[in-house]
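Chemist: Let's see this in three dimensions:
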Amino acid sequence: MNDSRPSGRDARREAEPPGPDAAGPPKSVLARGLSLMDAFGSGDAELTLTELAARTGLPRPTAHRLLGELVRWGGVERTETGYRLSLRLFVLGQRAPSPRGLREAALPYMEDLYEATHENIHLAVLDGTDTLFLEKVNGRRSMPIVSRVGGRLPAYCTATGKLFLAMGPPDRLDRAVSAGLRRHTPHTIILPGLLQRELARTLDRGYGVNREESEAGVSAVAAPILGRDRRPIAAISITGSTYRLDLDRLAPAVRTAARALSRELARESAGGPVRR
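Modeler: Purely as a prediction, here's the structure:
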């Protein structure tokens, strides 16, 4: 899966930082405060007051006042040159039960894949029209790629994202196309008709591939983790150098891991014993 962005490795773009939409900035105080925290992209260690005001559409005095409240609450920290998100948000995120349970269940399978390949292994879910990376396993022998836990990429140019689009309802692809098919590399598929054909191939073979579509020199193969309705709830991918990875050869391994994890999650949700 060629997928996610900064502080690590994997794919050439995280979702663009949000900007003011056509309806203008949010109206409520709570929504405005949340929009300031949401303005931080995956690659933003810190942002200035001017940048935060521009991204949210809030007047500078309003943004400054709300940031002061967020600093006092502990969600944002003041730096010498601007603001950054605080560890309190990370702590809160760890309390979210569903993704955390999924990550804990997936880690043994991801570690097995890493030991077998020594490549970057990712666990991803769909978030809107993006693929969001919940977990990553890599090591010194893995190819450095731009990705990190919490990073995201457009679904249409990632191996994991193609699975969500191919196996999801038709309007999911419509939303992705409406959001815009932006070129990230010379290999990115940006024509809706070509993307639709690629998704048909993805559905037919049962796994997704990304051949340098989000980051030059990086390719990936991904398999779906299925829920009880046979719809993908997540995906696991192997990502590395295009010149080193044989995607078709690695596909059975990632599919086997994904099927085993799907069965484990199904047993767990049914209240039965969980075994590997």
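Chemist: from here on, contacts and neighbour counts on C-alpha atoms
Modeler: Will do.
Chemist: ok, which stretches of this protein are helices?
Modeler: Here the chain has its helices, by DSSP state H, at 29-38, 49-56, 60-73, 87-94, 97-117, 159-167, 170-179, 192-205, 247-269.
Chemist: any idea which residue of this structure is furthest from its center?
Modeler: Most distant residue from the mean C-alpha position of the chain: residue 61, 33.1 Å away (Cα atoms, centre = their mean).
Chemist: what residues are up against it?
Modeler: By Cα atoms under 8 Å, 6 or more residues apart in numbering, residue 61 lies in contact with nothing.
Chemist: cool, and residue 83?
Modeler: By Cα under 8 Å, 6+ apart, the neighbours of residue 83 are 46, 47, 48, 49, 76, 77.
Chemist: so the last one sits right up against residue 71, yeah?
Modeler: Going back to what we said before, that points to residue 77. Yes. Counting by Cα atoms under 8 Å, residue 71 is a contact partner of residue 77 at 5.5 Å.
Chemist: sorry, back to before: top of the contacts of residue 83 by neighbour count?
Modeler: residue 76 (22 neighbours; other Cα atoms under 10 Å).
Chemist: Number of residues surrounding the spatially closest residue to it that is not a sequence neighbour?
Modeler: Spatial nearest neighbour of residue 76, excluding adjacent residues (Cα to Cα, 6 or more residues apart in numbering): residue 85 at 4.5 Å. When counting by other Cα under 10 Å, one arrives at 22 neighbours for residue 85.
Chemist: I have a second one here; can you model it like the first so I can compare?
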Amino acid sequence: MADGVLDERSMLGRVMRLLDAFGSDGRPLGLSELSRRTGIPKPTVHRIAGDLVLARLLTASPEGFRLGRGLFELGMRAAAERSVLEVAVPFMQDLLARTQETVHLGVLDGDEVVYISKLGGHRQASVPSRLGGRMPLHCTAIGKSLLAHSGPEAIDRVLSQPLERRTRHTIVAPGLLRTQLEQVIEQGVAYENEESTLGVVCVAAPILGVDGTPLGAISATGPATRFRPSAHATSVRAAADGAASILARRAQVQTADS
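Modeler: Here you go, the predicted structure:
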């Protein structure tokens, strides 16, 4: 690793390239396809994939390889995310009952949102999010909610980069996005109006730690034809604040016991 970047030629780098080659559709991939997607020679892919099967990070079938259950088990051991997930899910369930729309829990990872929970009702909107999936910060309500509370340096860094235009509604002007982030701080919620996906609108609120840093964010998402984000802002903010309150109490208990 040089300058904070993983060397893709190293064994670990090749393992990560192999794991990253799998898409969100769960479709199995054969050796030839994995070699094509990663640029790793087929014999090397065969050897690495065999080791990953033994480690339960991949599963093998006649159709090809899939990501293994061992990856899920390792992911659930991530202490910070697991704590947020355990605490937030009951509040998300309450929010789902109130809104009857899709409810997300996302956390900050670099300059992206990673979705770690997603609850949907019978009439949930078709949204591009998926568990473990990533989305840019600037065009999602959860992303804006997290970014607004991440401090001036993080905001300046994101706004200094080119902002991807996902739809015709995506805000790509840094000054306009900065104004929105200031409004997020004032209002306690962030909005998305068809900025990541046409026809989808959203409202999100941050789960803040005792020091004010964002531990995650909860959102309610629905189709623009029927869902009015502002009408559910109070409920979304209450869900996030409820989760934050419990996490704060847990932190106080852990501090007292240490």
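Chemist: Send over the TM-score of the superposed chains.
Modeler: In this superposition the chains share a TM-score of 0.86, using TM-score structural alignment, normalised by the length of structure 2; 250 aligned residues with a Cα RMSD of 2.3 Å.
Chemist: picking up where we left off before, aligned partner of the residue nearest to residue 76 of structure 1 in structure 2?
Modeler: Under the alignment (TM-score structural alignment), residue 85 of structure 1 pairs with residue 67 in structure 2.
Chemist: Same check on residue 112 of structure 1?
Modeler: Using TM-score structural alignment, residue 112 of structure 1 pairs with residue 94 in structure 2.
Chemist: Which residue is the nearest non-sequential neighbour of its match?
Modeler: Closest to residue 94 of structure 2 by Cα to Cα, 6+ apart is residue 239, at 8.0 Å.
Chemist: residues contacting the corresponding residue of structure 1 for that neighbour?
Modeler: If you follow residue 239 of structure 2 across to structure 1 using TM-score structural alignment, you land on residue 257. Contacts here follow Cα under 8 Å, 6+ apart; on that basis residue 257 of structure 1 touches 109, 110, 113.
Chemist: which of the residues you listed are also in contact in structure 2?
Modeler: Conservation of the contacts of residue 257 of structure 1 in structure 2, assessed by both residues aligned by TM-score structural alignment, their matches' Cα atoms under 8 Å: retained contacts are 109, 110, 113.
Chemist: now for residue 185 of structure 1: what does it line up with in structure 2?
Modeler: So, by TM-score structural alignment, residue 185 of structure 1 is matched to residue 167.
Chemist: what do you get for residue 235 of structure 1?
Modeler: For residue 235 of structure 1, the residue aligned by TM-score structural alignment is residue 217.
Chemist: how near is the nearest residue to its match once chain neighbours are set aside to residue 213 of structure 2?
Modeler: In space, residue 217 of structure 2 comes closest to residue 206 once its chain neighbours are excluded; the distance is 4.1 Å by Cα to Cα, 6+ apart. From residue 206 of structure 2 across to residue 213 of structure 2, the span is 9 Å (Cα to Cα, to the nearest Å).
Chemist: Same check on residue 132 of structure 2?
Modeler: 22 Å.
Chemist: same thing with residue 6 of structure 2?
Modeler: For residue 6 of structure 2, the distance to residue 213 of structure 2 - Cα to Cα - is 27 Å.
Chemist: Tell me, how many residues neighbour residue 77 of structure 2?
Modeler: Neighbours around residue 77 of structure 2, by other Cα under 10 Å: 11.
Chemist: What is the equivalent residue in structure 1 for it?
Modeler: Match for residue 77 of structure 2 (TM-score structural alignment): residue 95.
Chemist: repeat for residue 195 of structure 2
Modeler: Using TM-score structural alignment, residue 195 of structure 2 sits opposite residue 213 in structure 1.
Chemist: residues contacting that match?
Modeler: 2, 157, 158, 184, 185, 186, 187, 188, 189, 219.
Chemist: Drop the exposed ones from the residues you listed and show what's left.
Modeler: Those of the contacts of residue 213 of structure 1 that meet the buried threshold are 2, 157, 158, 184, 185, 188, 189, 219, by 16 or more other Cα atoms under 10 Å.
Chemist: Can you add distance to residue 205 of structure 1 and give those residues back as CSV?
Modeler: As requested, those are exported to CSV (distance: Cα to Cα, whole Å):
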residue, distance to residue 205 of structure 1
2, 18
157, 17
158, 16
184, 25
185, 24
188, 20
189, 19
219, 17
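Chemist: ok, those vs residue 40 of structure 1, which is closest?
Modeler: Using Cα to Cα, residue 184 comes nearest to residue 40 of structure 1 of those, at 20.7 Å.
Chemist: hmm, back to that, between residue 206 and residue 213 of structure 2, who's got more neighbours?
Modeler: When residue 206 of structure 2 and residue 213 are compared for neighbours, residue 206 comes out ahead with 37 against 14, by other Cα under 10 Å.
Chemist: doesn't residue 243 make contact with the more buried one?
Modeler: No. Counting by Cα under 8 Å, residue 206 of structure 2 stays clear of residue 243, with 9.7 Å between them.
Chemist: Most neighbours among the kept ones among the contacts of residue 257 of structure 1, please name it.
Modeler: residue 110 (27 neighbours).
Chemist: got a list of what the closest residue to that residue other than its chain neighbours touches?
Modeler: In space, and not counting its chain neighbours, residue 110 of structure 1 is closest to residue 121: 6.1 Å by Cα to Cα, 6+ apart. Contacts for residue 121 of structure 1 (Cα under 8 Å, 6+ apart) come out as 110, 111, 113, 114, 136, 137, 138, 236, 237, 238, 239.
Chemist: go with 6 Å
Modeler: The contact partners of residue 121 of structure 1, taken as Cα atoms under 6 Å, 6 or more residues apart in numbering, are 136, 137, 237, 238.
Chemist: List the residues that contact the last one.
Modeler: By Cα under 6 Å, 6+ apart, the contact list for residue 238 of structure 1 reads 1, 120, 121, 220, 221.
Chemist: what's the answer for residue 133 of structure 1, then?
Modeler: 123, 124, 149, 150, 151.
Chemist: circling back to that earlier point, and the match of residue 195 of structure 2, how far from residue 233 of structure 1?
Modeler: On the measure of Cα to Cα, residue 213 of structure 1 and residue 233 of structure 1 end up 23 Å apart.
Chemist: Skip the chain neighbours and tell me the closest residue to residue 163 of structure 1.
Modeler: Counting by Cα to Cα, 6+ apart, the residue nearest residue 163 of structure 1 is residue 208, at 5.8 Å.
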